[in-house]
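Participant: Quick check, what structure comes out for this input:
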Amino acid sequence: MKLDLQFFAQQMHAKDTVSASLAECFVTIEGNRYNFMQAINLEAKFEKNKTEVPILGKTGKGNKATGWKGSGSATFHYNTSIFRELLVRFKENGEDVYFDIQVTNEDPTSSVGRQTIILKDCNLDGGILTKFDADAEYLDEDIDFTFEDFEMPEKFNILAGMQ
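Facilitator: The predicted structure follows:
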């Protein structure tokens, strides 16, 4: 049996990692699109809801996906009142405003191209109303949110050697 050594020689190039800071983040609230250049980081997660399924003839149970939920967190520089305005609206009249977040990752030195994810119907879990820190270099704020849908209009290229 002859091994194809060329298959084993394929390795990812360091240049094909995606720079952590080369991204764009846009938030769309009620038709107004904001460039959230004050974002420091953002992470959105997709979690499957699973149900254990008993199976006759097996000592273990199977797992069946029965739905999903989306949640996320982000850190921003503390220099915008946009999200606080949504909290005020909820406090004043119970109006819970949903919004979209679009994130595009693209590193021009990488051959993977760009990926865009749009998180749909995002909703804040809460937020910081005010803060100060006399010992800090700058102020930032963390937010947690949920989302109800997402789209991926652009996806990364498959790297050479992956197929």
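
Participant: going forward, measure contacts and count neighbours with C-alpha atoms only.
Facilitator: OK.

Participant: what helix or strand does residue 108 sit in?
Facilitator: Residue 108 is part of no helix or strand when elements are defined by DSSP states H and E.

Participant: Compute the number of surrounding residues for it.
Facilitator: For residue 108, the tally of surrounding residues (other C-alpha atoms under 10 Å) stands at 14.

Participant: what does residue 129 give?
Facilitator: When neighbours are counted by other C-alpha under 10 Å, residue 129 registers 12.

Participant: which stretch of helix or strand covers the closest residue to it other than its chain neighbours?
Facilitator: The shortest distance from residue 129 to any non-neighbouring residue, by C-alpha to C-alpha, 6 or more residues apart in numbering, is to residue 84 (6.4 Å). Taking DSSP H and E as the criterion, residue 84 maps to helix 82-93.

Participant: Next, the structure of the following sequence, for comparison with the previous one:
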Amino acid sequence: MAGFFKAGDAISGQEGRAYATINGRVEELFYAKSIEARAEKNKSDFKALGRRGTQSKAIGWTGTGSMTIYYATPVFRQMMLDYIKTGKDTYFDLTVVNEDPNSSLGRQTVILRNVNLDSVIMAKLDVDAEFLDEDCDFTFDDVDMPDSFATPVLG
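Facilitator: Coordinates of the predicted model:
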């Protein structure tokens, strides 16, 4: 008999934490609404005699991401202002922890290394917005996963 994934093991999107380690200082991102990071393979096409199809070979990878945060902190604006005024760019680590106490899967911790912001909203007003937020796109060039989810027990 085939098992099924239990609803209680689905990870709640609200049960997590995120931290930015900027110049040795840890900033809890309690104002984050969502964070998503993606590692994408860079591939090159490969053609061979006697084969009509095109093959692909991975030749590297690119790390990109985005986060939506409440418009409630000057941290990222200050980093961008420092770059604008001095040319000094800031790279930081971003730690994302998923830990739903209702799930038997445990905790997953992912650390994105050398995060660099692509753009930052410097000022914002919106009379139609219930709450002000901002989207920040970023890149990263390394990743670690010191904790990973356990394998779910099927029902």
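
Participant: neighbouring contacts of the helix holding residue 84 of the first structure?
Facilitator: Outside of helix 82-93 of the first structure, the residues that reach it under the criterion C-alpha atoms under 8 Å, 6 or more residues apart in numbering are 95, 96, 97, 126, 127, 128, 129.

Participant: ok, those vs residue 33 of the first structure, which is closest?
Facilitator: Of all the contacts of helix 82-93 of the first structure, residue 97 has the smallest distance to residue 33 of the first structure: 14.4 Å, by C-alpha to C-alpha.

Participant: sorry, back to before: just give me the match in the second structure for the residue nearest to residue 129 of the first structure.
Facilitator: Taking TM-score structural alignment as the criterion, the aligned counterpart of residue 84 of the first structure in the second structure is residue 77.

Participant: Against residue 128 of the second structure, how distant is that match?
Facilitator: From residue 77 of the second structure over to residue 128 of the second structure the distance is 23 Å, taken as C-alpha to C-alpha, to the nearest Å.

Participant: Excluding covalently adjacent residues, which one is nearest to the spatially most central residue of the second structure?
Facilitator: Most central in the second structure under C-alpha atoms, centre = their mean is residue 37, positioned 3.1 Å from the mean C-alpha point. The shortest distance from residue 37 of the second structure to any residue that is not its chain neighbour, by C-alpha to C-alpha, 6+ apart, is 4.0 Å, and that residue is residue 65.

Participant: residues in contact with residue 141 of the second structure?
Facilitator: For residue 141 of the second structure, the contacting residues are 62, 63, 112, 113, 114, 115, by C-alpha under 8 Å, 6+ apart.

Participant: aligned partner of the fifth one in the first structure?
Facilitator: To tie it back to what came earlier, the one meant is residue 114 of the second structure. Using TM-score structural alignment, the partner of residue 114 of the second structure in the first structure is residue 121.

Participant: Spit out the contact partners of that match.
Facilitator: If you count contacts by C-alpha under 8 Å, 6+ apart, then residue 121 of the first structure has 98, 99, 100, 147, 148, 149 around it.

Participant: Strands - which of those residues land there?
Facilitator: With strands defined by DSSP state E, the entries of those inside them are 99, 100, 147, 149.

Participant: what do we get in the second structure for the last one?
Facilitator: Taking TM-score structural alignment, the alignment pairs residue 149 of the first structure with residue 142 from the second structure.

Participant: quick one: that match and residue 110 touch, right?
Facilitator: No. The pair formed by residue 142 of the second structure and residue 110 falls short of the contact definition of C-alpha atoms under 8 Å, at 10.6 Å.

Participant: which one of those two has more residues nearby?
Facilitator: Applying other C-alpha under 10 Å to residue 142 of the second structure and residue 110 shows that residue 110 carries more neighbours, namely 18 against 15.

Participant: ok, that one touching residue 145?
Facilitator: Yes. Counting by C-alpha under 8 Å, residue 145 is a contact partner of residue 110 of the second structure at 4.5 Å.

Participant: Helix or strand: which one has the residue lying farthest from the centre of the second structure?
Facilitator: For the second structure, the C-alpha lying farthest from the average C-alpha position belongs to residue 50; by C-alpha atoms, centre = their mean, that distance is 42.5 Å. In this assignment (DSSP H and E), residue 50 of the second structure forms part of neither any helix nor any strand.

Participant: can you tell me which residue in the first structure aligns to it?
Facilitator: So, by TM-score structural alignment, residue 50 of the second structure is matched to residue 57.

Participant: to the chain's geometric centre, what's the distance from stretch 103-120 of the second structure?
Facilitator: From the chain centre to the centre of stretch 103-120 of the second structure is a distance of 5 Å (C-alpha atoms, centre = their mean, to the nearest Å).
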